[in-house]
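In: Sequence and computational prediction follow.
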Amino acid sequence: MPIVTSKEMFKKAYDGGYAIGAFNVNNMEIIQGITEAAKEVNAPLILQVSAGARKYAKHVYLMKLIEAAEADTGLPICIHLDHGENFDVCKSCIDGGFTSVMIDGSKHSFEENIRLTSEVVKYAHDRGVVVEGELGKLAGIEDDVNVSEEDSSFTRPDEVEEFVSKTGVDSLAIAIGTSHGAYKFKPGQKPRLRFDILEEVSRRLPGFPIVLHGASSVIPELVRIINENGGAMPDAIGIPEDMLRQAARSAVCKINIDSDLRLAMTAGIRQYMAKNPAHFDPRQYLTPGRDNIRTLVKNKIVNVLGSDGKA
């Protein structure tokens, strides 16, 4: 099956009450762990690439690795740019074979966000590529995205209809309480998603696919393993998986997962090296990291996203 856009994926996900996993990729082992898990449970995938990943691995290497994963698994895979900061970055990814891009104009005024997003949409649609826009600002840090808690803001439902109609975007990322990175909440603070905002956005945009960024759960077991093997991570609380499953049953058709993948890889490597300090073969210590990612992604697909059996 060739690399695809997310358009048909989202239509099926919206109608079926599940979400597609959008997993950030940085190297071969991460891509293998994700796609092998999806193949095992027959799930469609979005593999997304951030600005940091493109700088680290280079665009051409990631493209070829994803193409190899598609050939190996036969799954429908969408290649997505995560948090494109300007038109030139989006254009480069579109011209380079991506089937989906996100233009993140959330740091700009509402009017400038519309102008910038519309520019990307026109270029992308002329070339058969879909576009994700964003309204609202998520707190947290992810590669080049850094928004303080003070500067974060929830999506305003009264803006979504105008934004979608004027830009022509294919999906919309909204801010309802998720955040980027592993450190999502202060000690004693309970995670809470604003489902009232999600419901109002869904009412105003019936049938339209919604996206959640910053949706890693920061699994305590992975944090514990890292800390027991030389790490110094503070206690971290992510988004409870039952809340994400509730979102996936509604208008949310794409849920982004990055931090959990990093934790899974790091936990596997640290645990292996603590037990085998004399080993220096990357194949030996990267294998448990890849295995951890496979286990994590399978759980996300089956128990959080509900997209198993939907490829």
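Out: Everything's here; your move. Numbering: from 1, shown residues only.
In: contacts, neighbours, all on C-alpha from now
Out: Fine.
In: Start and end of stretch 186-195, how far apart?
Out: 21 Å (CA to CA, to the nearest Å).
In: Please state the offset of that stretch from the chain centre?
Out: 20 Å (CA atoms, centre = their mean, to the nearest Å).
In: what does stretch 170-179 give?
Out: Using CA atoms, centre = their mean, the offset of stretch 170-179 from its chain centre is 11 Å.
In: residues making contact with that stretch?
Out: Identification of contacts with stretch 170-179 by CA atoms under 8 Å, 6 or more residues apart in numbering yields 7, 130-140, 153-155, 164, 184, 191-195, 197-198, 208-215, 239.
In: Helix or strand for residue 214, just tell me which one.
Out: Under the criterion DSSP states H and E, no helix or strand holds residue 214.
In: what's the spacing between it and residue 67?
Out: Taken as CA to CA, the span from residue 214 to residue 67 is 26 Å.
In: So which of those two has more stuff around it?
Out: Neighbour totals were compared for residue 214 and residue 67, and residue 214 leads with 25 against 15 (other CA atoms under 10 Å).
In: Below is an additional structure, to be compared with the one above:
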Amino acid sequence: MLTQGTQLLDVANSHNFAVPAFNISDYAMFKGVMEISEELDAPVIIAIHPDEYSHVGRAFMYAVRQRAYESSVPVTIHWDHGADHDQFLTAAQVGFTSMMIDASLEEFDRNVEITSQVVRSAHVLGIPVEGELGTIGKLDEEAEQGASEIIYTRPEDAVRFVELTQVDSLAIAIGTSHGLYPSSLRPELKQELLSQIKEALRIPLVLHGGSNNPDEEIAEAVRRGVNKINISSDIKAAYHQRMREVLADPKVREPNTIQPASLDAMKEVAAHKIDLFQAAGKAKLY
């Protein structure tokens, strides 16, 4: 069932689990994410950022909405890392049920100004908005935007930001980065900082850059109050690596020969994330 974003995250917040937000960039990936979410009876967020939207196009969204309507689990369609008010208008027109506005690379006051403008318009239409405060790192050129240096979210700034913007959820910076971590770099999340922010806000908190982090750190972040975790690089890497292996056979050309193995690899990773986030079986709560 197609579900408004606030409803999806409020339940997760009340029951202390995190909903996976899987970034998809073609229909096969979308289909695979929906199948594994239904198999595990887990709510799911279908996340599409502007670059992905430029690839799949407007007509694609009608198929996504129809599949979401028909689903046996709650589904939110989320515009990820929106940059400005114009992108909000596009998201609203094509049927997204959740919106992120990311002005985190701007100064605090400018971030508030940009985010507030989107919140005012979105709330008129009943669309919830996720903001971001602090900076997420960026590990490679294939990843979403990020900063060369992580600026951690301060609890007092988070309280002020939410009061000024009235965002429905907040993406915070506690040590993650977009992309895949090289073997030489081990991320370490500031869990106590997360607890302080959650205690100060008590609204759904979001973790970006959730791919490739140690499972024990992600599980602890969920226990401490993260309610949405974005997964993009992990599932895309699994999907396309298996596809490269299949395509090594020059005789292969049909989708039903190429894609099933790729989707199985992706779904294995997605299933692991769903279990890790404590989201399996939680569709019954909606």
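Out: Received, thanks. Just so we're clear, the structure is a prediction, and the values are computed from it rather than from any experiment.
In: residues of stretch 126-142 of structure 2 that come out buried?
Out: 127-139 (16 or more other CA atoms under 10 Å).
In: Please narrow those residues to those residing in strands.
Out: Among those, DSSP state E puts 129-133, 137-138 in strands.
In: With distance to residue 61 of structure 2 added, can I get those residues in JSON lines?
Out: Output for those, formatted as JSON lines (distance: CA to CA, whole Å):
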{"residue": "129", "distance to residue 61 of structure 2": "19"}
{"residue": "130", "distance to residue 61 of structure 2": "20"}
{"residue": "131", "distance to residue 61 of structure 2": "23"}
{"residue": "132", "distance to residue 61 of structure 2": "25"}
{"residue": "133", "distance to residue 61 of structure 2": "29"}
{"residue": "137", "distance to residue 61 of structure 2": "29"}
{"residue": "138", "distance to residue 61 of structure 2": "28"}
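In: so which of these comes closest to residue 218 of structure 2?
Out: Taking CA to CA as the measure, residue 218 of structure 2 sits nearest to residue 137 out of these, at 16.6 Å.
In: which ones are touching the closest one?
Out: Per CA under 8 Å, 6+ apart, neighbours of residue 137 of structure 2: 146-150, 175-178, 209.
In: Run a quick neighbour tally on the aligned residue in structure 1 for residue 163 of structure 2.
Out: Taking TM-score structural alignment, the alignment pairs residue 163 of structure 2 with residue 165 from structure 1. Neighbour count for residue 165 of structure 1, taken as other CA under 10 Å: 10.
In: Aligned to residue 98 of structure 2, what sits in structure 1?
Out: Aligned partner of residue 98 of structure 2 by TM-score structural alignment: residue 100.
In: Could you do residue 237 of structure 2 as well?
Out: Under TM-score structural alignment, residue 237 of structure 2 pairs with residue 263 in structure 1.
In: Its match is in what secondary structure piece?
Out: Assigned by DSSP H and E, residue 263 of structure 1 falls in helix 259-275.
In: what do you get for residue 80 of structure 2?
Out: strand 75-82.
In: which bit of structure 1 covers that strand?
Out: Mapped onto structure 1 using TM-score structural alignment, strand 75-82 of structure 2 covers residues 77-84.
In: List the buried residues of that stretch.
Out: Neighbour-count burial for stretch 77-84 of structure 1 flags 77-84 (criterion: 16+ other CA under 10 Å).
In: tell me the SS of residue 165 of structure 1?
Out: Following DSSP: H, G, I helix; E, B strand; the rest coil, we place residue 165 of structure 1 in the helix state.
In: Just give me the neighbour total for residue 310 of structure 1.
Out: Residue 310 of structure 1: 16 surrounding residues under other CA under 10 Å.
In: Just give the nearest non-adjacent residue to it, would you?
Out: Once flanking residues are discounted, residue 310 of structure 1 sits nearest to residue 43: 5.3 Å by CA to CA, 6 or more residues apart in numbering.
In: where do the helices sit along structure 2?
Out: For structure 2, applying DSSP state H gives helices covering 5-15, 27-39, 50-56, 58-70, 85-94, 108-124, 155-165, 191-201, 215-223, 233-246, 255-276.
In: Identify the residues contacting the helix holding residue 263 of structure 1?
Out: Applying CA under 8 Å, 6+ apart, the contact partners of helix 259-275 of structure 1 are 24, 30, 181-182, 216-219, 222-223, 225-226, 229-230, 279, 285-286, 288-293, 296.
In: among these, which ones are buried?
Out: Here, 16+ other CA under 10 Å leaves 24, 30, 181-182, 216-219, 222-223, 225-226, 229, 285-286, 288-293, 296 buried among the contacts of helix 259-275 of structure 1.
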